[in-house]
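Novice: pasting the sequence and the predicted model now:
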Amino acid sequence: MSAPHDPGTSSGVFRRKPIEQIDDGSEGVGLQRTLGLRQLTAIGVGGIIGAGIFSLAGAVANQTAGPAVLISFLIAGIASAAAAFSYAEFAGLIPRAGSAYTYGYAVLGEIVGWFIGWDLLLEYTAIVSVVAIGISGYFNDLLGFLDIKLPLWMSGAPGTEKVGEVAAGSYKVNLFAVLLCLLIAFILNQGMKNAARFETLLVYLKVALVILVIVVGAFHINTGNYDNFFPFGLSGAFTGAATVFFAVFGYDAMSTAAEESKDSTKHMPKAILYSLAISMVLYVLACLVLTGMVNFKDINPTSAFSSAFKSVGLPWLGAVIAAGAIIGILTVLFTFLMGATRVGYSMSRDGLLPKWFSKTHPVRKVPSRMTWILGGASALIAGFLPIGEAAELTNIGILLAFVVVCVAVIVLRYKQPDLPRTFKTPGMPVVPIIGVFFSLWLITFLQWQTWLRFAIWFAIGMVIYFGYSRSHSALAKRGSDPESTD
């Protein structure tokens, strides 16, 4: 990649690899470029649309925002778009695996890259676990439609029992969630071309289901249900935005596949923006239909659409939605486990983790070792932690990654304005600053337990960085950046 020279940093924890020296995988080693624009967009949509429609929309409408839940999604979408523009600029400029980790490393320094990469390893893996647990709940609901009951010991993690529901100790493992995580790891290990075909098919089915819900539901809208549009006030809509924000990212994990895109400098920015735009249109229309079909007070917060269609005499569609939710949310597992493995692969290739982890399959050209390790880790979390405890491992890292990417895009635009960017963030620097503001604002909504777990994980990461990564990184082994003038 030809570009104006980046002076970089010659030594220390803030050393940077000049962008023109970053390997984009074009030499034919490492990962294999097989993904086109359609597949990249499908992976992005697969990561964004999931629990947001099938779970969060109903819960927020019922408890937080009322019909203004669609405003909540719009606010969250605008905030997410501010970060998405920054991701799109970097994706076109640095066509390399790793996403926020790689961008932070290249612009803000090694310690920042490590910090974000280490954090995303936990966040993405935990998201896979949480989503797998959620899918297992839908699976149990679907079995209920068929009058099938699984043994309690395999139906949930220890501690899942509710008081008065079943005897303590009845649940031993969430076996279905464990098998789901391992299944996705297996699919990812079949090679990105085959795995992407599987993901794209599921995304088409999911989008078709959401469109079916919107079209059929539109004929059962009672406009009177919109009369009290802000029952919880405008503040309810903003609080709802903080909740649903976690349903409007996914493009960040998709962007970790930059080295597997056939023409990443052109396709990756488009895929990021297309996937967010498609998802937001579907989110808003689905919310409009849901709150029009049922008064917000009567929306079932756990199975909103299934219950809504039952209430209008279409129980068969409720069963279809339960089955479709399993398929729809499954794509989220794929996107985020792929993202976690590509971040880990990039950190290993840069020497911040042992090189053993970045070994790719000789034929399929995927990081098999990292995929099985993280797939196994997500399976353990999903199998043995209740969903609430697993969920507390998520959120903060992705928001901090958004902050880093938005800050980095501003820094690089002013330090190296002449780099060959295939996409430029509009409204510089206002749009990235909006992304920073919203991300920091949403962090204030997180529980103290989330901060505690984050602090523990961060401390472990610092021990590993200063004990191993700092001295074993590719830049450290070269002694200094040969292009550096600092």
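Specialist: Thanks, I have the structure now. Quick caveat, the model's predicted, so the values are computed rather than measured.
Novice: every contact and neighbour count from this point should use C-alpha atoms.
Specialist: OK.
Novice: how about stretch 348-356: buried residues?
Specialist: 348, 349, 350, 351, 352, 353, 354, 355 (16 or more other CA atoms under 10 Å).
Novice: and stretch 372-387, by the same measure?
Specialist: Result for stretch 372-387 [16+ other CA under 10 Å]: buried residues 372, 374-387.
Novice: show residues contacting that stretch.
Specialist: The list of residues contacting stretch 372-387 from outside it, by CA atoms under 8 Å, 6 or more residues apart in numbering, reads 125-126, 128-130, 132-134, 156-160, 172-175, 177-182, 184-186, 337, 340-341, 390.
Novice: hmm, try it at 7 Å
Specialist: 125-126, 128-130, 132-133, 157-160, 173-175, 177-178, 181-182, 185, 341, 390 (CA atoms under 7 Å, 6 or more residues apart in numbering).
Novice: could you pull out the helices for the stretch 51-200 of the chain?
Specialist: 51, 57-60, 69-93, 100-107, 110-145, 175-188, 192-218 (DSSP state H, counting those that start in this stretch).
Novice: make CSV from those helices and add mean neighbour count to it.
Specialist: Formatted as CSV, those follow (neighbours: other CA atoms under 10 Å):
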stretch, mean neighbour count
helix 51, 22
helix 57-60, 28
helix 69-93, 26
helix 100-107, 28
helix 110-145, 23
helix 175-188, 22
helix 192-218, 18
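Novice: between these, which gets nearest to residue 321?
Specialist: Distance to residue 321, taken as CA to CA, is lowest for helix 192-218 among those, at 7.4 Å.
Novice: can you spell out which helices and strands pack onto the closest one?
Specialist: Using 3 or more CA pairs under 7 Å, 6 or more residues apart in numbering; DSSP states H and E, the elements in contact with helix 192-218 are helix 37-48, helix 264-293, helix 315-349.
Novice: here's the one I want to compare it with:
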Amino acid sequence: MENTGINRLVGRLRQKETLDRYLDKDKKLTKTMDAKDLLLLGVGTVIGTGIFILPGTVAALYSGPGIVLSFVLATLVCATAAMCYAEFSSALPVAGSAYSYGNIIFGEFIGWIIGWALVLEYMLSVAAVSTGWSAYLISFLKGFGISIPKALTGSFDPAHGTYINIFAVVIVLAISLLLTQGVKTTTRINNVIVVAKIAIIILFVVVGMFYVKPSNWHPFLPYGPHGVMRGASLVFYAYLGFDCVSASAAEVKNPKKNMPIGIIGTLIICTVLYVAVAGVLTGMVSYTKLNVAAPVSYALQLVNQNWVAGIISIGAMAGMFTMMLSMIYSSSRLIYSIGRDGLLPKRLGKISDKHQVPTVSLTAVTIVIAVMGGLVSLDRLTQLVNIGTLIAFTMMSIGVIPLRRRPDIKNDGFRVPWYPVLPIISALLCIWMLSQLPAETWIVSGIWFAFGLVLYFAYGIWHSQLHKD
């Protein structure tokens, strides 16, 4: 009797969603995005303030001018996971990214674990970036003689005189209000800002090229090959966010063609920009001097190009804005997908008739992110973003193998080359990256996943649409 009960439970946990059911549930979402929109969505997510900070600090401490090789190496690692995502999004053009893919391929329980990992990645990263955006804005306003009361400039910490980070809350609310206007309006605004951001990056590269001294590139590998490898493990996280592109699959025209272009194209464009900035930066200034808070601005000030340094600050704010826009969009689609399946309250899976937007899930996401960004100190929690992402990457890499074996899922779009070797290599690389994370990250994330398990067994499994149908 006891074994029968256990077998029934295991059977429920392994029960899989069908592609047809998801396609039917997602049909209210309008298909308005093309390959260009996906590329700009991806670049907007991946290229944030990191492009103006990471190349300098990693070059100074670990890689030297060989930082360009670190970026190329990180891209190769990331590209393996990206191709796995591209195959999934081509074969399964549904909302919810890796969460939905996991439900179809592995079953509901594994899908929930992946989804819970992505909730951690998406919401925490936006909350952290919102506080960075606020800091840049406050600094920008100070330049015009406008000072903000200290009580409104930081997380809730009465002992140090701060009660709320008001601008972090305001920017999250503003972006969410924009997202309620529908995907078409949002992508237009995102596209304009991303193009402007890319133009600012190109401006730095072009201006900086005139001040490059080849002698600064010698020695090219001051810390040896190990330094390049160490640098690659650090800059790898600069690429996190390309998986957000797959969250939009249900709102993309011709996803079999456009999704792979959006995912893989994002990596290519971002790599070119990262390598160009890193190469010029280490050519302008000796790598030994780049361990500063804003290395790009510092380099420009050394060559008396303060006007470009000012524009870079605007570019940094634009970078953070588009990253938050993409991540809040992806978060709302993820929570919508989980609500659609009944694992969270079903209201979260509702789509408004006016703009075909999951308004309830967007509102829920906005409240959580605004509270975290406005009231909580996130300094030590942002490292948890990495573990959520890498868990999803690992499962998607492994998942390509059972995906190919499903006779009911036809994919005449993108397929991972060198199957099954490349997906296995991708999974092993992701597991290696996970092994590099500190013990503290594993402990805190363990608490997060324990809470997720309680939520699933106390609510999700009893309200799942899969078990009711």
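Specialist: Now that the structure is in, tell me what you want to look at. Just so it is clear, the model here is predicted, and its values are computed rather than measured.
Novice: and the TM-score between them?
Specialist: Scored against TM-score structural alignment, normalised by the length of structure 2, the superposed chains reach a TM-score of 0.94; 461 aligned residues with a CA RMSD of 2.0 Å.
Novice: one step back: out of the buried residues of stretch 348-356 of structure 1, which is nearest to residue 31 of structure 1?
Specialist: residue 349 (11.5 Å).
Novice: pretty sure that closest one is touching residue 357, no?
Specialist: No. Residue 349 of structure 1 lies out of contact with residue 357 (CA atoms under 7 Å); the separation is 8.1 Å.
Novice: and stretch 188-207 of structure 2, which stretch of structure 1?
Specialist: Matched against structure 1 by TM-score structural alignment, stretch 188-207 of structure 2 falls on residues 197-216.
Novice: mind reading off the mean deviation between the matching stretch and structure 2?
Specialist: On superposition with structure 2, the mean distance recorded for stretch 197-216 of structure 1 (mean CA distance after the TM-score superposition for structure 1) is 0.8 Å.
Novice: residue 325 of structure 1: what's it in contact with?
Specialist: Counting by CA under 7 Å, 6+ apart, residue 325 of structure 1 has contacts residue 54.
Novice: now check structure 2 for the residue matching it.
Specialist: Counting by TM-score structural alignment, the partner of residue 325 of structure 1 is residue 316.
Novice: ok, now residue 126 of structure 1?
Specialist: Looks like residue 126 of structure 1 aligns to residue 124 there (TM-score structural alignment).
Novice: residue 270 of structure 1 too?
Specialist: Residue 270 of structure 1 maps onto residue 261 in structure 2, by TM-score structural alignment.
Novice: which residue, other than its chain neighbours, is closest to that match?
Specialist: residue 35 (6.3 Å; CA to CA, 6 or more residues apart in numbering).
Novice: one more: residue 199 of structure 1?
Specialist: Counting by CA to CA, 6+ apart, residue 199 of structure 1 lies nearest to residue 331, which is 6.1 Å off, once chain neighbours are set aside.
Novice: before we move on, the earlier item: reformat the helices and strands packed on helix 192-218 of structure 1 as CSV; add distance to residue 80 of structure 1.
Specialist: What follows is those, written out as CSV (distance: least, CA to CA, whole Å):
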stretch, distance to residue 80 of structure 1
helix 37-48, 11
helix 264-293, 8
helix 315-349, 17
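Novice: looking at these, which is buried most?
Specialist: helix 37-48 (a mean of 27; mean count of other CA atoms under 10 Å).
Novice: residues in structure 2 aligned with that helix?
Specialist: Here helix 37-48 of structure 1 aligns to structure 2 at residues 35-46, judged by TM-score structural alignment.
Novice: go on, stretch 78-89 of structure 1?
Specialist: Counting by TM-score structural alignment, stretch 78-89 of structure 1 corresponds to residues 76-87.
Novice: which residues touch that stretch?
Specialist: Residues from elsewhere that reach stretch 76-87 of structure 2, judged by CA under 7 Å, 6+ apart: 259-260, 263-264, 393, 396-397, 400, 414-416, 422-423, 426, 429.
Novice: closest one of these to residue 207 of structure 2?
Specialist: Taking CA to CA as the measure, residue 264 is the one of those closest to residue 207 of structure 2, at 28.8 Å.
Novice: ok, the closest one - contacts?
Specialist: Contacts of residue 264 of structure 2 (CA under 7 Å, 6+ apart): 82, 83.
Novice: same question, residue 407 of structure 1
Specialist: residue 432.
Novice: wait, doesn't residue 367 of structure 1 sit right on residue 360?
Specialist: Yes. Using CA under 7 Å, residue 367 of structure 1 is in contact with residue 360, at 4.3 Å.
Novice: who has more neighbours, those two?
Specialist: residue 367 (25 against 19; other CA atoms under 10 Å).
Novice: to which residue of structure 2 is the more buried one aligned?
Specialist: Match for residue 367 of structure 1 (TM-score structural alignment): residue 358.
Novice: what about the closest residue to its match other than its chain neighbours, distance to residue 153 of structure 2?
Specialist: The shortest distance from residue 358 of structure 2 to any non-neighbouring residue, by CA to CA, 6+ apart, is to residue 351 (4.2 Å). Distance from residue 351 of structure 2 to residue 153 of structure 2, counting by CA to CA, to the nearest Å: 35 Å.
Novice: residue in structure 1 matching residue 239 of structure 2?
Specialist: For residue 239 of structure 2, the residue aligned by TM-score structural alignment is residue 248.
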